[in-house]
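Chemist: Here is a sequence with its predicted model. Questions after.
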Amino acid sequence: MLQHFSLRQWGLWLTIVFAPIHVLAQSGSAQPVDVVHYDLELQLDAAKQRLAGTVTVAFQALANVQELSLDLHDSLKVARAVWEGKPIPHRHEAGALRLKFPQSLKTGEAYELSVVFYGQPAERYPGEEKVWRKDHFDKDWVVLNDEWVMESGWWPAFRYQQESADSAHIHVIFPRDAMAVAPGTLQQLENRPGGFQRWTYLLEGPLHPRDIEVYVGDYVRMREPYTQGGRPRVLTYYILAYHHSFSAEYLVQQRRMLAFLEQAFGPYPYWHQGYTWVESSPFYDQQGHQRSASEVFSNNKWGFDAGLLHDLSRAWFGRNIQAASETDLWVINAIRVYIEAMYVQHLYDQKAAREYLDAQAQDNRGAWMLFTLSSLTPDWEIWQDMLREMSDTFSEEPLTGKAFKEFFASRMAEDYEPVFNQYLHYEELPIFEYRFVKHGKKTDFEYRWRAIEPGFNLPITIAVEAETYRLSPTKEWQALHEKSLNPKTLSIDMHTGWFEVHEVTEVKKKKNGKRRNG
């Protein structure tokens, strides 16, 4: 699978370009077919910014039907649709290519359908020239994927979420001065008349049409061995020639991050398609001039490139595991931000991980919830087992916010439902309030939670007088009855959750036993 980095990943293709996260719901509706194979041939004309292509779909009918619908954006035109060697009627509108067969397809029978199409794919972000572009040396650079092309697709396919194909061939015809890259294994490279070459790739499934992407540019291919869990693998990278030397540091980082993610969430989900990383995006300054990768990529204060990790994690959360709807996207985002904090903890410690989350600008309540739950788990290995189980569980079904909460709630030793609710449903942070109360010469430490969610029950750890205490605050004041405590020795562990701390004005004991604020 291809991944893009801007310096892209695939198998996935893995894309480091802050790609939109895929949601379970797609533009098309379910079709009564089981796709066996796609054969996609493309000829790209960079000068005219147009493509011409033919896709042949081998499939099995799952119902007796006379009409089928494929997804194809309206910016592409259909020259003809062919079935059993003859053109068939078609109608193309609203992102759907509707085909009518001369007779009903029969359940269980195998069929082959071809569509010839052409045109200029509509860019998802008009005016930004993400599909047809020039590199730093004014050479042609073409990127065709679901990230930059409008929804409904840039080639005809059954794109509803449940459908996957067993395999696909991708053929790309382009002038010889560039390299064409597609996911899978390069099967053949042919010279064609007029200075063209035809590149053929085989992609093994199961695969979704969005997994088929095409990149053409002045690429250099790099390969390196990779071993995790005792299994030798090969990592393949396609990098623009003038970034070859610069990219080495990032490939080292990528290998380390991949090992970390496999340890945390199980094997990379797309080894069966191969692991290939493709540079896919140019960088521009505010004046619109291209910037070099060295000007864009830089390590953060924790010593790694967070964008690289964020997009690499998309192989697990965003592609293999997908949100059931737009309203559930927060779960995927939360996990991916938490992964970055996990990586900081892997490199340093829990304190550094909390500082990392503090430094993030966006709303990361879901990530904070995961960080807090990890601190409530008595053993890190238990927590990692839980994360791997989550990855396995939701690779088989769409991920919803409700299922996400229920998964962790059912596996925690205590009932932390109020903790979930506080972090996920309210903007206000819980506040740990404390006060020192004098009883003559003796001083008690009193504490409570002030939170919107009833029953908020996050444990907290403090140290005072060189002793460590694990507290279970509630909304009611509780007291730590020990020998006289010196307020100057108090230390509150702030690295195990997301909350504020307020000291309440000192409380003095009246002679009649009632308290008053001092």
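Modeler: It's in.
Chemist: Please make it C-alpha for all contacts and neighbour counts, starting now.
Modeler: Will do.
Chemist: pretty sure residue 195 contacts residue 175?
Modeler: Yes. Taking C-alpha atoms under 8 Å as the definition, residue 195 is a contact partner of residue 175 at 5.7 Å.
Chemist: Could you pull up the contacting residues of residue 208?
Modeler: 159, 161, 163, 164, 165 (C-alpha atoms under 8 Å, 6 or more residues apart in numbering).
Chemist: The fourth one: what's it in contact with?
Modeler: The one in question is residue 164. Residue 164 neighbours (C-alpha under 8 Å, 6+ apart): 34, 35, 205, 206, 207, 208, 209.
Chemist: what does the third one give?
Modeler: For residue 163, the contacting residues are 30, 34, 35, 208, by C-alpha under 8 Å, 6+ apart.
Chemist: Apply the buried test to these and list what passes.
Modeler: Buried members of those, counted by 16 or more other C-alpha atoms under 10 Å: 34, 35, 208.
Chemist: so what's the second one closest to, chain neighbours aside?
Modeler: Spatial nearest neighbour of residue 35, chain neighbours left out: residue 59 (4.3 Å); criterion: C-alpha to C-alpha, 6 or more residues apart in numbering.
Chemist: and that neighbour, which of the three is it?
Modeler: strand (DSSP: H, G, I helix; E, B strand; the rest coil).
Chemist: Is it correct that it is in contact with residue 111?
Modeler: Yes. In this structure residue 59 lies within contact range of residue 111 using C-alpha under 8 Å: 5.5 Å.
Chemist: need the strands for the stretch 301-450 of the chain, in chain order.
Modeler: Per DSSP state E, counting those that start in this stretch, the stretch 301-450 of the chain carries strands over the ranges 431-439, 442-450.
Chemist: got JSON lines for the ones you listed, with distance to residue 348 too?
Modeler: Formatted as JSON lines, the strands of the stretch 301-450 of the chain follow (distance: least, C-alpha to C-alpha, whole Å):
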{"stretch": "strand 431-439", "distance to residue 348": "27"}
{"stretch": "strand 442-450", "distance to residue 348": "30"}
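Chemist: okay if I get those strands as TSV plus mean neighbour count?
Modeler: Shown next, in TSV, are those (neighbours: other C-alpha atoms under 10 Å):
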stretch	mean neighbour count
strand 431-439	19
strand 442-450	20
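Chemist: can you tell me which of the ones you listed comes nearest to residue 417?
Modeler: Taking C-alpha to C-alpha, strand 442-450 is the member of these nearest to residue 417, at 15.5 Å.
Chemist: alright, now check it against this:
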Amino acid sequence: MDHRALPRLAAPAVAALLAVTTACTGGTVQGRPGASGLRDPYFPKAGNGGYQVEHYALDLDYDPTDGVLHGRAVITARAEQGLSSFNLDLSGLRVEDVSVDGEGARFNRTGNELTVRPSDDLKKGQVFRTEVGYSGRPKALTDADGSKEGWIAGEDGAVGVGEPVGSMTWFPGNHHPSDKASYDITITVPHGYEAVSNGELKSRTEVTGGRTRFAWHNPEPMASYLATAVVGPYKVTTGRTPSGVSLYNAVSPQEAAASERSLARQSEMLEWGSRRFGPYPFGTAGAVVLPAGTLDYALETQTKPVYPGAPEDEALVLHELSHQWFGNSVSPKTWKDMWLNEGFATYAEWLWDEDHGGPTAQAHFDALLTGDTDVDEAADSDWAAFPPADPPGPQDISASPVYQRGAMVLHRIRQEVGDEKFFAMVRGWAADHRHGNASTADFTAYAQEKTGHDLKKVWDVWLYGKDRPK
């Protein structure tokens, strides 16, 4: 790929240069500014209007000893309207230079918005390339539920995670799940460190200054919250499933022994998922096991889920792998649709139990209704606090109703239509929306059409009902 980067200059010099070289704008297109947010129900400023990203090429350089990240992002996008300016989401970090199609562009920062003004207006349908040079010490974000996300620095490394909006702490972009793109992520680190990201490792190259460059390629569409970059002294193992999916596990040395058992069945789980849900949607799979205490949660980062220390049991591994179908390949249109991620992944846990000598899905369903924690530990959770399709606020999108009651919605469909129609619908849903986005309304319409059943009572009582279902 042709990288025509502007030289690294001091910020004032860059600003002056850009002001001189980009003072005039095209007068024939009559473009207008792209929206600074997509009005997501819970994160209205997330994402940006006026364009869709097709590809991210991120070139990152990180040294854990000083915590400074140097980055260059090349973002290839298509204008959905005539654009006089457009926005990128970026939190913190110092922007050093911006160009659009090789021409210096004016830019300014307001909060988490980087506004870019190309030297000429962009035409509707035009494919354009924006290049941003940036650096600094990334800072994590605190979510509404109190959890940390974004770029998390540890004692001897770092991890970038982004659900729901933390990816903007380590690269500029259109950070909303409705805009998916392919990725190439190159990470340069000091010798002795591993650098792990999404997709396939294309090359590992020793470069000057005692450093190693890792080039990762993720060809399938990916929502930015599923992107990851992990740096540390990890132990790497590789393998391949019987159906040909490559496996890449990077495990913190102090977590290696405790992780061995829980990761041992990854291949079996992927083969099982392919039978239950349809072909695995990516060419690679695996895991990153962080040093204990780095994060407080696991995350289904695309092709390589991130675990906050050794996974405590195989159910967590199964849950995160199931997200590769539900959440990663079929992604939500808005953050209000999170139950389509978590409800499916929780139900996948029930199906795994059912197929491997554990409690049936019906037993899990009944346990939640009766409070039987011997069958399901989540039975004492407040799973009926709100309808899964309508969380009260952003602090609730990862709460129990989204997981457990979301799974119960799926089981109620199964009860209504029978196993044959239910599992055909599930496989069809994964196939027909493969590598795309879908909303709750899309799902309810699809389920009724594919099963041929009127499921209005399921939606009214279980999916949208405010009272505790019986």
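Modeler: Arrived safely, thanks for sending. Please read all numbers here as calculations on a predicted model, not as lab measurements.
Chemist: Please tell me I have it right and residue 408 of structure 2 contacts residue 365.
Modeler: Yes. Contact between residue 408 of structure 2 and residue 365 holds when scored by C-alpha under 8 Å: they sit 6.2 Å apart.
Chemist: Between the two, point out the one with more neighbours.
Modeler: Comparing residue 408 of structure 2 with residue 365 by neighbour count (other C-alpha atoms under 10 Å), the higher total belongs to residue 408, at 30 against 24.
Chemist: list the contacts for that one?
Modeler: 343, 347, 365, 462.
Chemist: what do we get in structure 1 for it?
Modeler: Here residue 408 of structure 2 is matched to residue 368 in structure 1, going by TM-score structural alignment.
Chemist: do the same with residue 333 of structure 2
Modeler: In structure 1, the residue matched to residue 333 of structure 2 (TM-score structural alignment) is residue 324.
Chemist: before we move on, what about residue 154 of structure 2?
Modeler: Residue 154 of structure 2 maps onto residue 133 in structure 1, with residues paired by TM-score structural alignment.
Chemist: In three-state terms, how would the nearest residue to that match once chain neighbours are set aside be classified?
Modeler: Nearest residue to residue 133 of structure 1 in three dimensions, chain neighbours excluded: residue 141, at 5.2 Å (C-alpha to C-alpha, 6+ apart). Three-state assignment for residue 141 of structure 1 (three-state DSSP): strand.
Chemist: can you count the residues close to residue 141 of structure 1?
Modeler: Residue 141 of structure 1: 25 surrounding residues under other C-alpha under 10 Å.
Chemist: Tell me who's in contact with it.
Modeler: Neighbour list for residue 141 of structure 1: 132, 133, 134, 135, 215, 216, 217, 218 [criterion: C-alpha under 8 Å, 6+ apart].
Chemist: rewinding a little: closest one to residue 310 of structure 1 out of the buried ones among the contacts of residue 163 of structure 1, please.
Modeler: Proximity of these to residue 310 of structure 1 (C-alpha to C-alpha) peaks at residue 208, which lies at 22.0 Å.
Chemist: tell me, what residue is most central in structure 1?
Modeler: With distances taken as C-alpha atoms, centre = their mean, residue 314 lies nearest the centre of structure 1, 2.6 Å away.
Chemist: sorry, back to before: from the contact counts, what lies against the host helix or strand of the match of residue 154 of structure 2?
Modeler: Residue 133 of structure 1 belongs to strand 132-134 when assigned by DSSP states H and E. Counting contacts by 3 or more C-alpha pairs under 8 Å, 6 or more residues apart in numbering; DSSP states H and E, strand 132-134 of structure 1 is packed against strand 140-144.
Chemist: thought residue 18 of structure 2 was touching residue 106?
Modeler: Yes. Using C-alpha under 8 Å, residue 18 of structure 2 is in contact with residue 106, at 5.7 Å.
Chemist: neighbour count winner among these two?
Modeler: Taking neighbours as other C-alpha under 10 Å, residue 18 of structure 2 and residue 106 compare with residue 106 leading, 25 against 20.
Chemist: Now check the more buried one against structure 1: what is it aligned to?
Modeler: By TM-score structural alignment, residue 106 of structure 2 lines up with residue 89.
Chemist: Could I get the contacting residues of residue 97 of structure 2?
Modeler: Counting by C-alpha under 8 Å, 6+ apart, residue 97 of structure 2 makes contact with 6, 8, 11, 14, 15, 104, 131, 132, 133, 134.
Chemist: ok, residue 262 of structure 1 to residue 315 of structure 1 distance?
Modeler: According to C-alpha to C-alpha, to the nearest Å, residue 262 of structure 1 and residue 315 of structure 1 sit 11 Å apart.
Chemist: which residues are in contact with both of the two?
Modeler: Common neighbours of residue 262 of structure 1 and residue 315 are listed as residue 268 (criterion: C-alpha under 8 Å, 6+ apart).
Chemist: what about these two, which has more around it?
Modeler: Higher neighbour count among residue 262 of structure 1 and residue 315: residue 315, with 25 against 17, using other C-alpha under 10 Å.
Chemist: What distance do you get for the more buried one to residue 10 of structure 1?
Modeler: From residue 315 of structure 1 across to residue 10 of structure 1, the span is 8 Å (C-alpha to C-alpha).
Chemist: so who does residue 267 of structure 2 touch?
Modeler: 240, 241, 242.
Chemist: per the alignment, it corresponds to what in structure 1?
Modeler: Per TM-score structural alignment, the equivalent position to residue 267 of structure 2 in structure 1 is residue 255.
Chemist: how much space between that match and residue 133 of structure 1?
Modeler: To residue 133 of structure 1, residue 255 of structure 1 is 29 Å away according to C-alpha to C-alpha.
Chemist: When residue 59 and residue 111 of structure 1 are compared, which one has more neighbours?
Modeler: Ranked by neighbour count (other C-alpha under 10 Å), residue 59 of structure 1 and residue 111 place residue 59 first, with 20 against 17.
Chemist: How about the contacts made by that one?
Modeler: With contacts defined as C-alpha under 8 Å, 6+ apart, residue 59 of structure 1 is in contact with 33, 34, 35, 36, 37, 110, 111, 112.
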